[in-house]
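S.K.: Pasting the sequence and the predicted coordinates here, then a few questions.
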Amino acid sequence: MSGATSTGDVLTINGTGLFVDDRGPKDAPTLLFVHGGPGQGSYDFMHAQGDRLAERLRVVGVDQRGVLRSDPLPSGAPLNVQVLLEDFEALRQALDVDSWTILGHSAGGGYAIRYAHQHPASVRAAIYDCPCWDSDGTDRYRLPIAADLLERYGELEAARRCRELAAKPERLDPDDQSWGAMRALGKRYNELFFHQPDNTDALDRIGSQSGLTEDQWRRGVSHLPLLTEMYESKQHLLPELSQPSLLVHGRHDLVVPPDDVQAFRDSVPNGRVHTFERSGHFAYIEEPDEYAAVVTDFVVSAHR
């Protein structure tokens, strides 16, 4: 163990240093948070939820390899989702956890469903928070809404491009640059992710108060190659999930389409859904107390 900080440690896992924020009683039910982005890091989640959840749970937030406070990826180092899944499993063993609940947010929901499918004995239960299980479906749901915003703010060419992509007959992929078209919103881009107007700058505020460097935040771009796998649907895995499973989402979230929520209801044998009525994509920031209560109750129940 090296690189200790006030909020975590860097552990050597599968040959690289992973920053691990491990809070709460070691004998409590354990929750692993899997961030999305790709390449976002676990700081904002642990800032908003770490201490709340640690009142009754052991909560582990990890910056995935190459991200934020973890070691930078060497040039040319291989990276795919399978590598991340192997890191999660090696981390579980390093922390001497028999089995845990995994909570995957956004793109992390795609990683989490694959981990739960591959390692059923390691995953006592699973929480999918606004999961991105197929970026093609996510983009087609979100692009028309982004187009409306772009038109409102006078970005007509970008709005046209968003509508064009949403209507594309073939499946979307990273080369279509859907995110780039929506990024024409500039500082208003976060209006796609937060419901409450006062929260649209929440991630910027949390980041600016973190004490982390620009270089650390920029490490997340090393995960852009994972976009390709985000456009591969994971919905076929839903009926095969054996664990108690909870899908949580904001009523106004634009990442998990209503069709995906219904597919979860219809397909997961031991699944249920909770909707946060006053949230977009980041309920853990917009409704933090309700979020902590829902997650804690589910995890405690699953570990009885």
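M.R.: That came through, no problem.
S.K.: can we go C-alpha only for contacts and neighbour counts from here?
M.R.: Noted.
S.K.: quick one, helices of the stretch 1-150 of the chain?
M.R.: Secondary structure of the stretch 1-150 of the chain, counting by DSSP state H, counting those that start in this stretch: helices at 43-45, 51-53, 81-94, 107-118, 135-152.
S.K.: Around the nearest residue to Ala107 once chain neighbours are set aside, count how many other residues there are.
M.R.: For Ala107, ignoring the flanking residues on the chain, the nearest one in space by Cα to Cα, 6 or more residues apart in numbering is Gly36 at 4.2 Å. Residues contacting Gly36 under the criterion other Cα atoms under 10 Å number 21.
S.K.: how far away is Gly36 from Ser242?
M.R.: Using Cα to Cα, to the nearest Å, Gly36 is found at 23 Å from Ser242.
S.K.: before we move on, back to that, can you tell me how far the residue nearest to Ala107 is from Ala159?
M.R.: Counting by Cα to Cα, the gap from Gly36 to Ala159 is 26 Å.
S.K.: Then His119?
M.R.: From His119 across to Ala159, the span is 42 Å (Cα to Cα).
S.K.: cool, Arg304 as well?
M.R.: 50 Å.
S.K.: who's more crowded, the two?
M.R.: Using other Cα under 10 Å as the criterion, Arg304 and Ala159 rank with Ala159 on top: 25 against 6.
S.K.: take a look at this one as well, against the first:
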Amino acid sequence: MNYKDGKYQLLVNGINHWVKIDGNQHNTVPLVIIHGGPGGNHYVFERTAGPKLAEERTVIYYEQRGCGRTSPPFSDEDYTVNMLVEDFKCLIDELGLFNVDLLGYSFGGELALEIAFTYPDYINKIILSGPSLIFSDSVYETQIKGFKTVADKELLKGIEQELSRNLTLKEKWNNVWALVDSDTVDRFLFQNKLFAEHNRKLWQESGLYNTGLMMKALEKNPPSTPLRNRLNKITHNTLILTGIHDRNTGLSISNIINREMLNSRLELFQNSAHFPDLEEEELYVKKTLEFLKP
């Protein structure tokens, strides 16, 4: 690899990308961490499970275009799956790497699969943590059901009113998200209130926020063939890590991915919702490191 441990701003595909390298002394196949969102960042992961992974593995973080500490593209429309995949390829080339492992969480899991589909020879093993299949009916249904399970009486009444309207499933989903507050989102994303509070504290501490621009642009310009229809073309050894209480992407999505892929297995976390990396960090790190061993 061309770079040592540290933080960098690397010009990749015309955009300054925030990159952090840790554990380079281990000389392992680098583990590239791919964050979710769309439009998220790595601030929480690099302060929780990430450093523990770096005790044994070379870990590389990068934040996607317009996300976290990475510069935005010139146009608000310059977000497509193909662009994100090409950004990754250019970054790996800049770092002087030829083969890497991937760990993608939430939307990052979906992006990891898109990368592996497009550039299979660059990828060794894949870890998917609570992976998504955004803009699919399965996700809309999972999230609406999830909010109903954590809603108070007033919110539940509002949700039921939206569901009774003569709207498309996607419109109902959008309207449900417009109803929820931050406390509800915390209950939605976490099983344990203490971890929800810790996560939100780190979010606030970071000073970073999701502009929502990537989500809007990706929605307007989805891949010509849905990822779900291409999963059986991805043959890499893949581990899927999912909390059984995940109300965001849910077991349903992980089961679809596990069923369609040719070389994957699903590991369930009994006390976690969408973020087993926080709620069962020790077990999460153990399972990840075990899987990555040659």
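M.R.: In hand now; what should we look at? Quick caveat, the model's predicted, so the values are computed rather than measured.
S.K.: hang on, the earlier thing: mean neighbour count and distance to Asp201 of the first structure for the helices of the stretch 1-150 of the first structure - can I get that in a markdown table?
M.R.: Below are the helices of the stretch 1-150 of the first structure laid out as a markdown table (neighbours: other Cα atoms under 10 Å; distance: least, Cα to Cα, whole Å):
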| stretch | mean neighbour count | distance to Asp201 of the first structure |
| --- | --- | --- |
| helix 43-45 | 20 | 12 |
| helix 51-53 | 19 | 22 |
| helix 81-94 | 16 | 29 |
| helix 107-118 | 24 | 21 |
| helix 135-152 | 21 | 17 |
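S.K.: Please identify which of these is closest to His252 of the first structure.
M.R.: Closest of those to His252 of the first structure is helix 135-152, at 11.0 Å (criterion: Cα to Cα).
S.K.: count of residues packed around Leu103 of the first structure?
M.R.: What Leu103 of the first structure shows, counting by other Cα under 10 Å, is a neighbour count of 27.
S.K.: Same check on Pro197 of the first structure?
M.R.: The burial count assigned to Pro197 of the first structure is 10, neighbours taken as other Cα under 10 Å.
S.K.: and what of Arg219 of the first structure?
M.R.: Arg219 of the first structure, neighbours per other Cα under 10 Å, totals 21.
S.K.: What residues does it make contact with?
M.R.: Contacts for Arg219 of the first structure (Cα atoms under 8 Å, 6 or more residues apart in numbering) come out as Gly39, Gly66, Val67, Leu68, Pro72.
S.K.: Determine whether the claim that it is in a helix is correct.
M.R.: Yes. Arg219 of the first structure sits within a helix when classified using DSSP: H, G, I helix; E, B strand; the rest coil.
S.K.: for the most centrally placed residue in the first structure, what are its contacts?
M.R.: The C-alpha lying nearest the average C-alpha coordinate of the first structure belongs to His105 (Cα atoms, centre = their mean; 2.5 Å). By Cα under 8 Å, 6+ apart, the contact list for His105 of the first structure reads Phe33, Val34, His35, Gly36, Tyr128, Asp129, Cys130, Pro131.
S.K.: ditto for Lys293 of the second structure
M.R.: Under the criterion of Cα under 8 Å, 6+ apart, Lys293 of the second structure has no neighbours.
S.K.: how close does it get to Gly96 of the second structure?
M.R.: With Cα to Cα as the criterion, Lys293 of the second structure and Gly96 of the second structure are 22 Å apart.
S.K.: Same check on Gly108 of the second structure?
M.R.: Per Cα to Cα, Gly108 of the second structure is found 22 Å from Gly96 of the second structure.
S.K.: Could you do Trp18 of the second structure as well?
M.R.: Trp18 of the second structure sits 17 Å away from Gly96 of the second structure, going by Cα to Cα.
S.K.: repeat for Glu290 of the second structure
M.R.: To Gly96 of the second structure, Glu290 of the second structure is 26 Å away according to Cα to Cα.
S.K.: So these two - more neighbours on which side?
M.R.: Neighbour count, other Cα under 10 Å: between Glu290 of the second structure and Gly96, Gly96 has more, with 12 against 9.
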